[in-house]
Structure formats: C-alpha cells, structure tokens
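Engineer: quick one: sequence plus predicted model below, questions after.
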Amino acid sequence: MNSRMIAAALLPILLLTGGCWDQVELTERGFVMGVAIDLAANGGIELTAQIYKPQQKAGVGSSNQGQPYANITTVNSNIFESVRDIPTHLGRRAQWSHQRVILIGEDFAKKHNISEALDFFNRDHEPRQTSKIFITKGKANQFFKKKPLIENTISQQLKRIQESTAKYSAKSMNVNLFMLNLQLESQTGFAAVPYISPDNSQDQSIALKGLALLKNGKMIGALSPIQTEHLNILLNKYKNSIIEIPCEQQVGGNHPLDESLEVVSLQTKIKPKASMESIRVHIAVQIKSSAGELLCSDLSTTKGEKKFIEKVQLLVEQELRALTDQLQARKIDMLGIGNQIYQMNPRLWRSLKPNWDDHFQRAHFTYDIRISLIDTGMLIGKSSVSK
C-alpha cells in the first residue's frame, strides 16, 4: 500500500519534469539540402554539402540579403570522416533528414563503385532514401555554385527537374537512393541514373542529358535524352510525352518538319523465353494517343488514318529495335531480361549468369507495336499546312 501511495505521489512530478535531455537545438544544426561527391586530387573523396541558411528580417518591409544556402567542402578518405569535419567549417552539426539530392561526379563514378560512397547514406538513420540521385558531367560540386532559377536552393531545383522531366517528357528517370540500391543489388547489376551537365547556352541553367549507365556500381556509358525516351517505353515507365514523326517530304519551307503524337497511355510487356541454347524476347507495346501537330498527314478519312497509324507503328518499332541492338552490342542488359529469368527459373539463371553478357548479346527480339488514335485534336483531321 505504501509503495502505491509513493508512486501516485511521484507521478505528477515525473510528468512535470519530463523533457528531451539529449535534444539538439535548431541553432546547433545545419540542415543539408544536397551533397556532391567528387574524386579529390589526392585520390580521396571530396564531399560538398549544401547547407540551408535561414534568412532573418530586421523588420517589416526589409528584404533578405544573400543566398539562402552555404556550401561546405571537406576532403577525406571516406564519407563518414568528411561528414564529421563539416562542423569544423560550419560551427553546427550536419542534419541529413532534409536532404534532397546526391550528386556524384563522372570521374568518381567511372573509377569507384558508387555503392561504397553511398554506404553512409544507407546505414545512417538520418539521410532520406527518397533523395534523388544524379551523375554529373564534370565535377559534381560545380552545380552547387549555380543560382536556382525558381526554388530557394539548387538542390531543391534539381529534385524538381528530375521529377518533372520523368513525368512530362520521359527524357529522364525518377531515381532515388532506394531505387538505385534495388538496381545495384539485382541479379544483373545494371543501373540507370539521370545524367546532368551545365547548359553552356545559359550560365545558370542545367541540362538533363539522359541517363548514365552503371554496371556493378561503375559508370560504363550513357544514353541520350531520345534514347532515354525509348528505354522508358521498353521499361513501361513512359508517362506523358510526345512521339515525333518526320514528314516524308519538305513542307512549308527549307527545313524538314516533324509531326507529333501525344501519348495518352502506354503499356509495355516484355516476355523472355530462355534456355541454355537460346534467349528469345517478345516485346508488346500498346499506345493510346491523340494528334498533337499534323503538318503533312490527312486523317479525315479512314484510309488516311490507317496509313498514318501504320507509319507511326513502324517508326516506334525501328526506334526500339535500334536501342535494343545498341544495348546488345554493348552487352548492357538495361531491360532486366536476366532479372526476369531469375524470377521465372532460378536454377536456369544460375547456369546462365556467369556468361550472361554473351547470352544477352545473342538474344533474339521480336516486336508487336499497336497504336490507336483516340483524338485528332480538331473536328477535322487534315494537315494544317498546305502541300
């Protein structure tokens, strides 16, 4: 009875005195928005962290001065030691829970397995697995010197660029840390990461240049933005974009013109049939579309519409075949054929895996492209340019 009375008396005191004894105040933290990883001159790791810098107003009507971020660079033999050196420059502990992007320089990605550099971000509890990943042409930290066009920091702008480009133009992919880890740990070990470079035509602009291709964590090549569109079709990741169809003859001037077809929906299925003797892959693509620009085609008749659809189907097949031919020539299974075979028949895959690059190179591909036109965009489907 006495122990119960004592506990009852102490309970209100405990509630009143509770608190976070190990709490770190906001003024002791530096919130990392992005991080750039480069190859240092001494062969080590050059890490640059972009820290958000809160802006204070002296009073009503006053404006913020200076840029709302600071870039801190440290050089060490590993990421963790570089992170621990940030307070020696900043005077605050680095906080990683608001991280937006991870940029990896091309030289580093070609010489090092990037999984080793990303190990800290996978093990530590603070960094977000949703952080966007980029491979950069030239040094990664050069992008942190650019001023954002519309966002508060270039890190946030890069995040939005990746998301919007993947969603609206299919000329890149939406790849975060978690997705990259899944790719690197797959049976084939191939991965694709958005590839960016400075835009020489505009000082502060950044251009997405398609995809950097990785094998076993190292960069082995790249795909152009157009090739990236085709890869997105093959991987069933094509959201909203435009198919350009060249006119067969010149129209309205000396420069060749392209018509356009807006993709409303797209579904791709890849079905491999494998044995030790041969690999056969069937690719079926179904596209629902609407006319975007008609400069040299006439869709006002059933015959004209059929001719136009057949032309586009042939064009799409040629483009997809060209990409798969190139991937086969370079022995890069970015289509995940090996991963599918592993899921269907693990025993067969164990026999194929040691020489999978050669098996993939010899694989036979067939295509079934079907396009339906659901809207011409006008009451009439005639060309808008006189022939």
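Structural biologist: Arrived safely.

Engineer: drop to CA atoms for contacts and neighbour counts, all remaining ones
Structural biologist: Noted.

Engineer: in the stretch 101-250 of the chain, which spans are strands?
Structural biologist: 101-105, 132-136, 190-198, 206-215, 218-223, 242-246 (DSSP state E, counting those that start in this stretch).

Engineer: which of these sits most buried?
Structural biologist: With neighbours taken as mean count of other CA atoms under 10 Å, the strands of the stretch 101-250 of the chain reach their highest mean count in strand 132-136, at a mean of 27.

Engineer: quick one: list the elements packing against it.
Structural biologist: strand 101-105, helix 106-111, helix 177-184, strand 190-198 (3 or more CA pairs under 8 Å, 6 or more residues apart in numbering; DSSP states H and E).

Engineer: packing partners of the longest one?
Structural biologist: Counting contacts by 3+ CA pairs under 8 Å, 6+ apart, the secondary-structure elements packed against strand 190-198 are strand 132-136, helix 177-184, strand 206-215.

Engineer: against that first model, consider the following:
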Amino acid sequence: MNLIRISLLVLTLVLAMGGAPGQARDATSPLLAEEQVPIAILVDIGSGQILFERNADRRFVPASITKVMTTYTAFELIKSGKLNRKAVFTVRPETFRQWRRKGSTMFLSQDSRPTVEQLLHGITTVSANDGSVVLAEGAAGSVEAWTTLMNENAQAIGMTNSYFANPNGWMDEGRTFVTARDLTRLAASMITRHPELYRHFVGRTEYRFNGITQNNHDPLIGVLRGADGIKTGFTYEAGFGFLGSAKRQGKRLVMVVGGADSPRIRRDAALEFMEWGFDGFENRYLFAADQEVGKARVQNGSSFSVPLVGDGPVRISVPKGSRGEVTARIEYDGPLRAPIASNEAVAELVVSGEGIPEARVQLYAAKAVEVAGPVDRVLNAVMSWFG
C-alpha cells in the first residue's frame, strides 16, 4: 500500500487572552546573551513547541550530559526485561584502576559489587564516571557493546546529529558529540517512555554510597519551582552545559544551555531561561481529555475510520497577551492499515497561528480496529466508492 500524507483541517478559533499584550517579554527576542551562552533551546514537550532556540543544531561536546543517554539506555533495557535493577555487577580490576577517583565518582572499591539500582543512582545524582563504565560492562559485556546500544537508541528517537563513543562523557577528542535539539528529544523520550523510572532516579538532591554522601550539582533543583533534573556537564573542551526540565500546571518544559564560561553563568542562564518559559507563555486548552479531536481513515479495517484523542487534554503554549486566530489540522500517513491497537500513536495535531510557535501534538487511536472480515470489506469498498 502506498501511504500519502493526509492533512485534515480540524478547527479555526480566535484566542482571546486575559491581560494586555506586552505583559511578558517578547517571545521572539533573544533571552540570553550569545557571548555568554552560545547554545540554547527551550521546548514544551507536551505540545512539541520550540519556544526559543539558538544554534540548536550546532554540534558540541556534551561532557557528563552523555550520562543521560546511558541512563536512558538502561531504562530501555529495564522496560524490555533485559536488565534487572537488582542485578549485581562486579567491578573489574582494570576498570577500578582506570576510573578510581577520575573526575566525578561514586567511590566504587575494587572488590565492590554494586546493584544496577545503586549504579543508576550514582550516575543520575552524583555523575559517577566509574559507575557508568561498570554499568556498561556489566549490562552489555563491554563499553563498545554498550555504546552500540546507546547509538541505536539515539537513532530510534531521532537524535540524527549525535554520536556517543563512551558511556560517561569523558574527553575523547570530540568523538562524542550532540546538538541541543537532539538532547531535548532524549529528555522527552526519557520522561514520556519511562515516567516511573524518571521520577525514581532523576532529580534527587543527594546520594549516599559506600559511607559517602554527595550532593547533586543540578543548578535548578530546590531553586526553581517544579524543577526535577536532569544533568549538568563540564569539561575544559565543552564548557559548562545543562539539560534541565521542570513541570508546572500540566506543562513540562525541557531546556538546554551549552558552552557557558562558568558555573555561575550556567546557573543564572538556566534559571532565567526556564522562568521566562513559564512566565512568558500560558496554556490554552483545545480539547479535553478523551475528547475526540477528529478521525483518521483506515484501510482494510473493521471500521472505515478511527477516532483520535490526545494523551490527556490537548494544550498549547501561547505568548501572554496573544490575540488572534489559530488553525489546527490532523496529519498522518494514511490511510492507516488495520489492525490498529487502542492508544496506538497514529497521527499528529498541528496547530499554528501568527506569533505562536508551531505545535505538534501526538494523537492516539481511541479504540482498536481489527482487520476487516468479508462483510466489513464490502462495506469499506462501498464507502470508499462514495469518498
């Protein structure tokens, strides 16, 4: 079957906002001085809107932010049943000698036998270089096999301009690189695919292991309301970077700042950036939870079409004070082919309007559609004949 991109207009509406225009900073103006923070992006992951970006596709060295992909790879293995959080890995003598007190560490001893649970806490909270390597070797057999998994996962979630050559972000002559846009894809995938694991492992203020308590160096946790992670990074080669996330009033924002000259600049920029995202935009709800957004055509199914809904209320971010018209349309590659599972992601709602960042909201099948039986095929053929 040859699929075509189908676009169906759903609605056109006028946004009537409370408050006068100009209350918030102009959403299109630069937020951060480029000489201080050359790389930046802010994304509303619920609506898919890019609220701000600067050099978002410029490659840079992620340093310890690399560990987010190691964490995500572990989450994927846990979800698939290939990695048990209670599994115990032995620290190899060679690994101990190479990574003992090298950069950030969880102080694994040569004879220690940490669990996957402990290693992940060490990686996410105290940025353990040693823990990252022990996890990689224990779960995949070698660092090389682990980085293969990292890169496969990166490609699967659309990180097309990134590459990982090691599990912890240690300097490797630039072989490991990412873009800010790709990092927001990684954060969004981690949060939406593994919400329970994300809440359990990410965002803790400290971690105690081997009798040593260490603090998380996340600049926003405990400072910015709603902040819950994710990871800082620093090398002399990369400068100071941060991949962060926060949630307020049903809206989750993910941000990246990269290439800052100092931890103070990184902290101040991250705080200002995220506050701007929450204060400068407000929620507008287009559809309630479980409200049908539209229908998608189905070929060879027990139904000629399938109703589409959002994952909860369908919401977009609009600059405060915005007034004007927005249009929303459904896009999907179709007609869809049966069978279709209930809650299967099958389409997108694309919302656009003057001065509003384009939104792309995932839509799901509200019910299952089985393969058509003989009678259904006849009815589908008749309906198709009449368009």
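Structural biologist: Here it is on my side, so go on. Since the model is a prediction, treat every value here as computed from it, not as a measurement.

Engineer: could you get me the TM-score between them?
Structural biologist: Scored against TM-score structural alignment, normalised by the length of the first structure, the superposed chains reach a TM-score of 0.25; 161 aligned residues with a CA RMSD of 6.9 Å.

Engineer: with distance to residue 280 of the first structure added, can I get the helices and strands packed on strand 190-198 of the first structure in JSON lines?
Structural biologist: Formatted as JSON lines, those follow (distance: least, CA to CA, whole Å):
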{"stretch": "strand 132-136", "distance to residue 280 of the first structure": "33"}
{"stretch": "helix 177-184", "distance to residue 280 of the first structure": "23"}
{"stretch": "strand 206-215", "distance to residue 280 of the first structure": "23"}
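
Engineer: among these, which comes closest to residue 325 of the first structure?
Structural biologist: Comparison of those against residue 325 of the first structure by CA to CA identifies strand 206-215 as nearest, at 15.9 Å.

Engineer: run the angle between the closest one and strand 218-223 for me.
Structural biologist: Relative orientation of strand 206-215 of the first structure versus strand 218-223 (axes from the mean of the first three to the mean of the last three CA atoms, to 10 degrees): 130 degrees.

Engineer: list the helices and strands strand 206-215 of the first structure packs on?
Structural biologist: Using 3+ CA pairs under 8 Å, 6+ apart, strand 206-215 of the first structure sits against strand 190-198, strand 218-223, helix 225-234.

Engineer: let's have those in CSV, adding distance to residue 337 of the first structure.
Structural biologist: Listed next are these as CSV, based on distance: least, CA to CA, whole Å:
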stretch, distance to residue 337 of the first structure
strand 190-198, 11
strand 218-223, 19
helix 225-234, 11
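
Engineer: what's the neighbour count on residue 302 of the first structure?
Structural biologist: 10 (other CA atoms under 10 Å).

Engineer: what of residue 324 of the first structure?
Structural biologist: Using other CA under 10 Å, residue 324 of the first structure has 20 other residues around it.

Engineer: what about it, helix or strand, and which?
Structural biologist: According to DSSP states H and E, residue 324 of the first structure maps onto helix 302-329.

Engineer: next helix or strand past that helix?
Structural biologist: Taking DSSP H and E, what comes next after helix 302-329 of the first structure is helix 337-344.

Engineer: out of the helices and strands packed on strand 190-198 of the first structure, flag the one nearest residue 116 of the first structure.
Structural biologist: Residue 116 of the first structure sits nearest to helix 177-184 of all these, at 11.4 Å, using CA to CA.

Engineer: for the closest one, packing partners?
Structural biologist: Against helix 177-184 of the first structure (3+ CA pairs under 8 Å, 6+ apart) you get strand 132-136, strand 190-198.

Engineer: to residue 348 of the first structure, which of the ones you listed lies closest?
Structural biologist: The nearest among these, by CA to CA, is strand 190-198 at 19.6 Å.

Engineer: tell me the angle of that closest one relative to helix 177-184?
Structural biologist: Relative orientation of strand 190-198 of the first structure versus helix 177-184 (the same axes, to 10 degrees): 130 degrees.

Engineer: could you give me the buried positions within stretch 315-326 of the first structure?
Structural biologist: 315-317, 319-321, 323-325 (16 or more other CA atoms under 10 Å).

Engineer: can you add distance to residue 163 of the first structure and give those residues back as a markdown table?
Structural biologist: Below are those laid out as a markdown table (distance: CA to CA, whole Å):
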| residue | distance to residue 163 of the first structure |
| --- | --- |
| 315 | 28 |
| 316 | 25 |
| 317 | 27 |
| 319 | 25 |
| 320 | 24 |
| 321 | 27 |
| 323 | 24 |
| 324 | 25 |
| 325 | 29 |
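
Engineer: next, residue 7 of the second structure: secondary structure please.
Structural biologist: What DSSP: H, G, I helix; E, B strand; the rest coil gives for residue 7 of the second structure is strand.

Engineer: thought it was touching residue 334?
Structural biologist: No. Counting by CA atoms under 8 Å, residue 7 of the second structure does not reach residue 334; the two are 9.7 Å apart.

Engineer: so what touches stretch 82-92 of the first structure?
Structural biologist: For stretch 82-92 of the first structure, the external contacting residues (CA atoms under 8 Å, 6 or more residues apart in numbering) are 27-30, 46-47, 72-76, 93-94.

Engineer: export the helices and strands packed on helix 177-184 of the first structure to a markdown table and tack on distance to residue 358 of the first structure?
Structural biologist: Shown next, in a markdown table, are these (distance: least, CA to CA, whole Å):
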| stretch | distance to residue 358 of the first structure |
| --- | --- |
| strand 132-136 | 27 |
| strand 190-198 | 15 |
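
Engineer: many thanks, have a good one.
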